[in-house]
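K.L.:
When you get a sec, could you give me coordinates for this:
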Amino acid sequence: MIRFTLALVMGLATSVTALAAWAEVAIEEVTSPSGITAWLVEDHTIPFTALEIRFRGGTSLDAPDSRGAIYLMTGLLEEGAGEMDAREFARAREALAASYQFDSNDDDVSISARFLSENRPEAVELLRAAITAPRFDEDAVERVRGQVLSGLASDAKDPDDIAGKGWSAQIYGDHPYGTPGKGTLESVEALSRDDIVAAHEAVFARDRVYVGAVGDITPQELGAIVDELLADLPETGAPMPGPAELHVEGGTTVIPFQTPQSVALFGQPGIERDDPDFFAAMIAMHILGGSGESRLMQEVRVKRGLTYGVYSYLAPKDLAAVMVGRVASANDRIGAAIGVIGDEWARMAEEGVTQEELDAAKTYLTGAYPLRFKGNARIAGILVGMQMQGLPIDYIATRNDKVDAVTLEDVNRVAAELFRPEDLQFTVVGAPEGLDADTN
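P.N.:
This next block holds a predicted model:
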């Protein structure tokens, strides 16, 4: 019955928040008694709270000889904690109708929690155990290791995954971004329990934590919960890696793989999120490859029928900013698709955009923005993302004004500076016709 109630409440939370969130996202900054900052959107209409916690650094904090340790450690956080083994932990979570999700990527380890107000104390205590006292039992380690290894074996047969690893290795070199955060078959096989414990110590520290909460909770209650969960963590964790030095050569690299359709990832250095020209760059990239009406879709798919889909976007990561895109096409057509993408990249730099394109992009970007605020959990994630990006607390209210303020002159100036076809790097996985294994 409790589980049904949670599902019903979560559905209502999504519906109610989706209707009201855009107009009434009132964010309050909360400082816990121990000095940890959190952002809160109070909503007492439904007895339900979504909590998002992220630790900066992510899989980039792996020791060089223990790649994949943080990813494996993250997968073990629900596999027993404190006095409970994996089964006991699962039973306790189900009895509380609480939901916990643990994830990791290059830049952060994230914890997403959802719980009913009536079960809040017990749900928070269970989450505290997972964060501060994971067991890392041998049977759990081997079970989750097997799952990771199975996933890595599957990835090795996935052209998209192969292309992503190849492109990252070429662009980022020996920086942590240049090697897979999940590790390799060899590195994951070699991980010991000590490596997993060290990974936990590297990530979970107060100097890199960000918190967002939405729902039926007051500032005082949130402050107490934050301290219960995080106050006992060590002040510092592993040193953060330095910025990635981008290795930019341009051209096309082919990774042979037997498949009827080739996949290509492409990109070049991008623009930082805090750059004053970021919104102009965002609009230019949207016009080039950000929607079904983009130039790339029109030129590559609609006019020439070379692909079912092509896109590009800005990717300002913590330690490097790039512009990235993807296209897939038959082996005998991928070369033509790459040629058209290169031409459009150059045209963006040389000609910029038209006023009509700018107006359409602004309408799309400002109209689509409110749709992101669908559900308490989504909003909690946005609150944390804003903090990690250094955005002001009123950003939600002012973001569309910043988009609307971009002029045609702004976009075309930035496009001329930012888009550099000579730096555009393609990594192709497949058996493309007319492309050599390395055509740099």
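
K.L.:
from here on, contacts and neighbour counts on C-alpha atoms
P.N.:
OK.

K.L.:
Please enumerate the helices of the stretch 201-350 of the chain.
P.N.:
Across the stretch 201-350 of the chain, reading from the start of the chain, the helices by DSSP state H, counting those that start in this stretch fall at 219-230, 278-289, 295-296, 334-351.

K.L.:
can I get those helices in CSV with mean neighbour count and distance to A415?
P.N.:
Rendered in CSV, the data for those read as follows (neighbours: other CA atoms under 10 Å; distance: least, CA to CA, whole Å):
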stretch, mean neighbour count, distance to A415
helix 219-230, 18, 43
helix 278-289, 24, 7
helix 295-296, 26, 14
helix 334-351, 19, 5
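
K.L.:
Output those in JSON lines, with distance to T439 appended to each entry.
P.N.:
Output for the helices of the stretch 201-350 of the chain, formatted as JSON lines (distance: least, CA to CA, whole Å):
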{"stretch": "helix 219-230", "distance to T439": "51"}
{"stretch": "helix 278-289", "distance to T439": "24"}
{"stretch": "helix 295-296", "distance to T439": "23"}
{"stretch": "helix 334-351", "distance to T439": "12"}
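
K.L.:
Quick one: closest of those helices to V141.
P.N.:
Comparing these by their distance to V141 (CA to CA), the top pick is helix 219-230, with 23.7 Å.

K.L.:
Give me the distance from that closest one to the chain's centre.
P.N.:
Here helix 219-230 shows a centroid-to-chain-centroid distance of 26 Å under the convention CA atoms, centre = their mean, to the nearest Å.

K.L.:
which other residues reach that helix?
P.N.:
Contacts made with helix 219-230 from outside it, assessed by CA atoms under 8 Å, 6 or more residues apart in numbering, are listed as 30-34, 36, 38, 40, 124-125, 127-128, 131-132, 206, 213.

K.L.:
please redo it, this time with the cut-off set to 10 Å
P.N.:
Helix 219-230 has contacts (CA atoms under 10 Å, 6 or more residues apart in numbering) with 28-42, 51, 53, 120-121, 124-132, 204-206, 209, 211-214, 216-217, 231, 233.

K.L.:
Just the buried ones out of those, please.
P.N.:
Among the contacts of helix 219-230, those scoring as buried are 30-32, 36-42, 51, 53, 120, 124, 126-132, 204-206, 209, 211-214, 216-217, 231, 233 (criterion: 16 or more other CA atoms under 10 Å).

K.L.:
wouldn't A18 be in contact with A377 here?
P.N.:
No: taking CA atoms under 10 Å as the definition, A18 is not a contact partner of A377, at 11.1 Å.

K.L.:
I have a second one here; can you model it like the first so I can compare?
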Amino acid sequence: MIRPRVGLAALMLLLAGAARAQPYDSPPRPAEPRPLVIAAPTEKTLPNGLRVVVAERRGAPLVTARLVLLSGSETDPPQRAGLASLTAGLLTRGTRAHSATALANAAEALGGSVESGAGWNRSGVGITVTTPLLSRALALVSEVALQPTFAPAEIERLRAQTLDEMKVSYAEPGTLAGLAAQRAVFGSGAYGHPVAGTPGSLPRLARADIVKLHAATYRPDNAVLVLAGDIDMAGALKLATQHFGGWKRPATALAKPPPPTGAAWPEGVVVIDMPGAGQAAVALAMPAIARDAPDEPAGRVANGVLGSGYSSRLNQEIRIKRGLSYDAASALDARRQAGALRIEVQTKNPSAAEVLGLISTELDSLAQAPVPADELAARKATLIGDFSRNVETTAGLSGEVVARVVGGVPLAELPKRIDRLSAVGAGDVQAFAAKVFEPSRRRAVIAGVASEFEAGLKALGLTVRVMKQEALELERP
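P.N.:
Down below sits the predicted model:
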């Protein structure tokens, strides 16, 4: 068969027409957004007080199971920072029936891994498995949470590992500045110390402290079993009763949580002098909101505009325009009883004062003027996209449910999340910024070579207090 040839002139005309129809430098228009359809989680309570929460996610035979205790690092006694974290970390390191190695092998046989840990207002155990193996997985979760042995050898091993990690991380300006900024905001309150403890507190933790904390907080009326994935409430209740129904509820009442905050540090800048540090870490923090605050969505959007993501204002001003840092970011840390907004930037020692000044300028700007419509729409779209992607997996969906359970937010808020973020206007963001970013609430810490930026800080009219690195004790008021 003879194919007709297209002449060069005709071919050029065709290409020119195509170029006019679709310029090469114009990407195709995005498709219309598809609404996220997600059902509100359902909840039932067993006779012993254990709450069972189910978030269905059909389509794949997977379930993420998390047993969450509603107590965490805020329960650490004075001079015992890190107790809740150490206790939770030891759960997977030996039970009455299995050694740490045997537990890992049992989880691996199920195609998963059992993970345990603690944070603010939470401790717990979790695993993701296929639906047919869920009963065996919950048996393992129950054993790990309720029957740990806290063997002395395992305590010393985990303590030594944690202290070794601290030795490395505490040599980093970013670690010290971030932890000190948290202390500056929350003071001597329950939220003020490091979750993992300190080099001074960990050696003080005895096995008796661990056993006492476990007995006091690992109880069914302080726990929530969250199951996310291919399961309904009827199946969840059956499994929960089978594996946790025998968990006895203590006769004594659950202790009330301690106050989250104490006296904040005075205004001004605290400088942690680290001779020889290759960079300086600038951390600025201020009291913010609890997780269940009505203006929490506005706070998320305000943080998105300020310092969440590559296109945020802090990253634009500090990294892109001036090249002063590889990353400039902020985070809204909204906990159950209180919260903080934190900003952290690493930069050259000589530019630390300049960076702090730029941060202050951006905070003032958000409080003084509304965010332009296009910028606001872009930041909200990013937040909504992140949320939508997160709930597509059982682990992500479980995490969103746990965050609401721990924060005291009604579970019915989950399917309304996108609508709540979409409803945030420029006035809401400005009102949040005016309330939270007020200059007298800000506490700044810079860790680095003090001699290279102390004069610059004083030139900004700031009160500067310098302390040696070895003098920093994060458990002292």
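
K.L.:
can I assume I446 of the second structure sits in a strand?
P.N.:
Yes: assigned with DSSP: H, G, I helix; E, B strand; the rest coil, I446 of the second structure falls within a strand.

K.L.:
what sits against it?
P.N.:
When contacts are counted by CA under 10 Å, 6+ apart, I446 of the second structure is found next to 173-174, 176-178, 180-181, 269-274, 280-284, 344-346, 349, 352-353, 356, 453-454, 466.

K.L.:
And for the counterpart of A104 of the second structure in the first structure, the neighbour number?
P.N.:
A104 of the second structure is assigned A90 in the first structure as its aligned equivalent, the criterion being TM-score structural alignment. When neighbours are counted by other CA atoms under 10 Å, A90 of the first structure registers 14.

K.L.:
Test my guess that A90 of the first structure contacts L127.
P.N.:
No: between A90 of the first structure and L127 there is no contact under CA under 10 Å: 11.7 Å.

K.L.:
any idea how far the most centrally placed residue in the second structure lies from S365 of the second structure?
P.N.:
In the second structure, the C-alpha nearest the mean C-alpha coordinate belongs to D333, at 7.1 Å (CA atoms, centre = their mean). Spatial separation of D333 of the second structure from S365 of the second structure under the definition CA to CA, to the nearest Å is 21 Å.

K.L.:
and what of A377 of the second structure?
P.N.:
As judged by CA to CA, A377 of the second structure and S365 of the second structure stand 18 Å apart.

K.L.:
Going along the chain, name the strands of the stretch 251-400 of the second structure.
P.N.:
Counting by DSSP state E, counting those that start in this stretch, residue ranges of the strands within the stretch 251-400 of the second structure are 269-273, 280-287, 328-334, 339-347.

K.L.:
most tightly surrounded among those?
P.N.:
Comparing the strands of the stretch 251-400 of the second structure on average neighbours per residue, with mean count of other CA atoms under 10 Å, the densest one is strand 280-287 at a mean of 27.

K.L.:
can you tell me what part of the first structure it aligns to?
P.N.:
Applying TM-score structural alignment, one finds that strand 280-287 of the second structure aligns to the residue range 262-269 of the first structure.

K.L.:
mean shift between that stretch and the second structure?
P.N.:
The superposed stretch 262-269 of the first structure is, by mean CA distance after the TM-score superposition for the first structure, a mean 1.0 Å from where its aligned residues fall in the second structure.

K.L.:
Tell me which residues touch M467 of the second structure, please.
P.N.:
Residues in contact with M467 of the second structure (CA under 10 Å, 6+ apart) are V270, V271, I272, D273, M274, A447, A450.

K.L.:
let's go with 7 Å and repeat that
P.N.:
V271, I272, D273 (CA atoms under 7 Å, 6 or more residues apart in numbering).

K.L.:
which of the residues in stretch 382-389 of the second structure are buried?
P.N.:
When burial is assessed from 16+ other CA under 10 Å, stretch 382-389 of the second structure yields the following buried residues: L383, I384, F387, S388.

K.L.:
so which of those residues comes closest to A264 of the second structure?
P.N.:
Here the nearest of these to A264 of the second structure, counting by CA to CA, is L383; it sits at 31.1 Å.

K.L.:
could I get the contacts of M467 of the second structure as a markdown table with distance to P370 of the second structure?
P.N.:
Formatted as a markdown table, the entries for the contacts of M467 of the second structure read as follows, by distance: CA to CA, whole Å:
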| residue | distance to P370 of the second structure |
| --- | --- |
| V271 | 33 |
| I272 | 36 |
| D273 | 38 |
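
K.L.:
ok now stretch 340-353 of the second structure, how far from the chain's centre?
P.N.:
20 Å.

K.L.:
oh, I was asking about stretch 82-95 of the second structure
P.N.:
Distance, stretch centre to chain centre, for stretch 82-95 of the second structure: 20 Å (CA atoms, centre = their mean).

K.L.:
what's the distance between P243 of the first structure and G237 of the first structure?
P.N.:
When CA to CA is applied, the distance between P243 of the first structure and G237 of the first structure equals 18 Å.

K.L.:
Between the two, tell me which one has more neighbours.
P.N.:
Between P243 of the first structure and G237, counted using other CA under 10 Å, the more crowded position is G237 (20 against 14).

K.L.:
residues contacting the more buried one?
P.N.:
E201, A202, V203, F204, A205.

K.L.:
Spatially nearest residue to it (excluding sequence neighbours)?
P.N.:
A202 (4.7 Å; CA to CA, 6 or more residues apart in numbering).
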